[in-house]
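In: Sharing a model prediction with you, sequence too.
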Amino acid sequence: MKALAIDTSLTRITIAAKNEDKTAYLTLDIGMKQSEKLIPSFEYVLSQVDLTTKELDYTVLCKGPGSFTGLRLAFSALKAIELAYDVPVYGVGTLDAYSYAYSDFDIPVLCAVDAKKNRFYLSCKNGGKVIIEDGDYEIDAVKDIINGIDSEKIFVCGSDAGLFIRRIGEVLQGKKFICLKGTPNETENLFAIAEDMIAKKIPALKDFDGPVYIRASEAEENLASNSTGSANS
């Protein structure tokens, strides 16, 4: 198939294009300039596999959780392609994209992404069983759940697996946490997940579908705080 995958959920942007058996990848970790580089970058990646946007069978993105600005950027870019060329957009949860490659492991797989403010976006599954629902957690909030997992070893993946292992190790002993060195390219997982969705006839994103943030934005937190203050005055 001919496809474009984008992950803008984190501080870096990863873009991949595939044209049947040819694939090209590009990662940008360049701070504030990422937004202005997105469109030229995916056009460049598409050109490396001899594709244009109008030839795509589908596009796919990480739909969150993640950066508010980054997620909106990806949705805007791929929705524009959908409107212009009728190319369906598929959305994959960020934690699902990062943990997909390890879903057949016979030990619990925990996915961790740094959510800042001493918090992590986490999920944990053991085979088909959900142990920790996708969410925004403090370490202390999941310490007892992790301690209660019936396995001495837990595999940790995600962009911030190493950081999570260090933090959980400060408050929890008795578990062996394992992670890979290096960072696998999650956009290849996006292709695999999207094509499985297509095969199962799972619908693409609707016009009104947007990012999955989990955490409220600072503006929403301030609004809620102000509303509470007004109600109590």
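Out: Structure received. Numbering: from 1, shown residues only.
In: C-alpha only now, for contacts and for neighbours.
Out: Noted.
In: quick one: buried residues of the longest strand along the chain?
Out: Ranked by residue count under DSSP state E, the longest strand found in the chain is strand 129-138. Residues of strand 129-138 classed as buried under the neighbour-count rule (16 or more other C-alpha atoms under 10 Å) are I131, I132, D134, D136, Y137.
In: try this one side by side with the last:
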Amino acid sequence: MKKLENIILIDTSLGACSAAAFKGDACAVRSEMKAHGQSELLVPMMQEVMAELSLEYKALDAVIVTMGPGAFTGLRIGLSSARALALSADIALYGMSSLQAMALSALDGRKDVERLRVLIDPRRDDYYMQDFDCKGMPLNEAQLVDGHAACQDLDALDMICGDAAERFSQRELENLSSNSMQKINYGFNSADLLCIGSIIKMHPEYLSDQVEPIYLRGADISQSKKTYRTLASD
């Protein structure tokens, strides 16, 4: 795959709504922490970053979207918007795992990390987890794991990062040595799309042309609490 010059990058998978556009060396980003109402925010954000760079949709080389794991509704909004744009503008569509996006952001500029673990918060007591090497390439399959499994092989890691890293450090404190605690990087901001976009512009091998949501678990479905009156039969 050739290097990408003009791209738009969309992320709605992690409790935020974000869009970043790149035109050569110039870039523009909009990001807002918002777990709900992303469908109303995303398209205006996309329009704003494109307008800031005076970039036409037909001039884009690709639309790139994070595929999860993450929030179900957010994933559907981001993926459907990316597909609609790619189809209407007749441009390429690529996806990237949200776990790998976090790994690439955490690794940027670091030369002291050989192996890191990314933990994403599914808003339950467990974690989406995957390990990556120093180049941001996956070392195992993405998994949904409990706290015990997330504590395995900590001595082999140089860093733990992701939006669930803080919860992990608090809940699994008794399983973490002081050395392990020093490895935890709490930070991930959706504005890191600028960092991620710059990396994948130069290294499109991180992208997948198989753009499908990565769920790892079933949807949360709750039964209706309404009560219904049964009509007596004759």
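Out: Thanks, I have the structure now. These numbers come from a predicted model, not from an experiment.
In: Output the buried residues of strand 129-138 of structure 1 as JSON lines; include the columns distance to K54 of structure 1.
Out: Below are those laid out as JSON lines (distance: C-alpha to C-alpha, whole Å):
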{"residue": "I131", "distance to K54 of structure 1": "41"}
{"residue": "I132", "distance to K54 of structure 1": "40"}
{"residue": "D134", "distance to K54 of structure 1": "34"}
{"residue": "D136", "distance to K54 of structure 1": "37"}
{"residue": "Y137", "distance to K54 of structure 1": "41"}
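In: OK, contacts around the most centrally placed residue in structure 1?
Out: Geometric centre of structure 1, nearest residue: T94, 1.7 Å, by C-alpha atoms, centre = their mean. Counting by C-alpha atoms under 8 Å, 6 or more residues apart in numbering, T94 of structure 1 touches S9, C62, K63, G64, P65, G66.
In: how about the second one, secondary structure?
Out: Put plainly, it is C62 of structure 1. Secondary structure, DSSP: H, G, I helix; E, B strand; the rest coil: C62 of structure 1 is strand.
In: count of neighbours near I202 of structure 1?
Out: Neighbour count of I202 of structure 1, defined by other C-alpha atoms under 10 Å: 12.
In: Helix, strand, or coil at it?
Out: Assigned by three-state DSSP, the conformation of I202 of structure 1 is coil.
In: K206 of structure 1 and G91 of structure 1, how far apart?
Out: For K206 of structure 1, the distance to G91 of structure 1 (C-alpha to C-alpha, to the nearest Å) stands at 10 Å.
In: Have a look at the two and say which one is more surrounded.
Out: G91 (24 against 11).
In: Would you mind finding the match for that one in structure 2?
Out: Aligned by TM-score structural alignment, G91 of structure 1 pairs with G95 of structure 2.
In: Quick check: longest helix in structure 2 by residues?
Out: The longest helix of structure 2 (DSSP state H) is helix 72-89.
In: which position in structure 1 aligns with A20 of structure 2?
Out: So, by TM-score structural alignment, A20 of structure 2 is matched to A16.
In: Sorry, slip of the keys, the one I care about is P213 of structure 2.
Out: So, by TM-score structural alignment, P213 of structure 2 is matched to P211.
In: List the single closest residue to its match in space, sequence neighbours excluded.
Out: In space, and not counting its chain neighbours, P211 of structure 1 is closest to K63: 4.9 Å by C-alpha to C-alpha, 6 or more residues apart in numbering.
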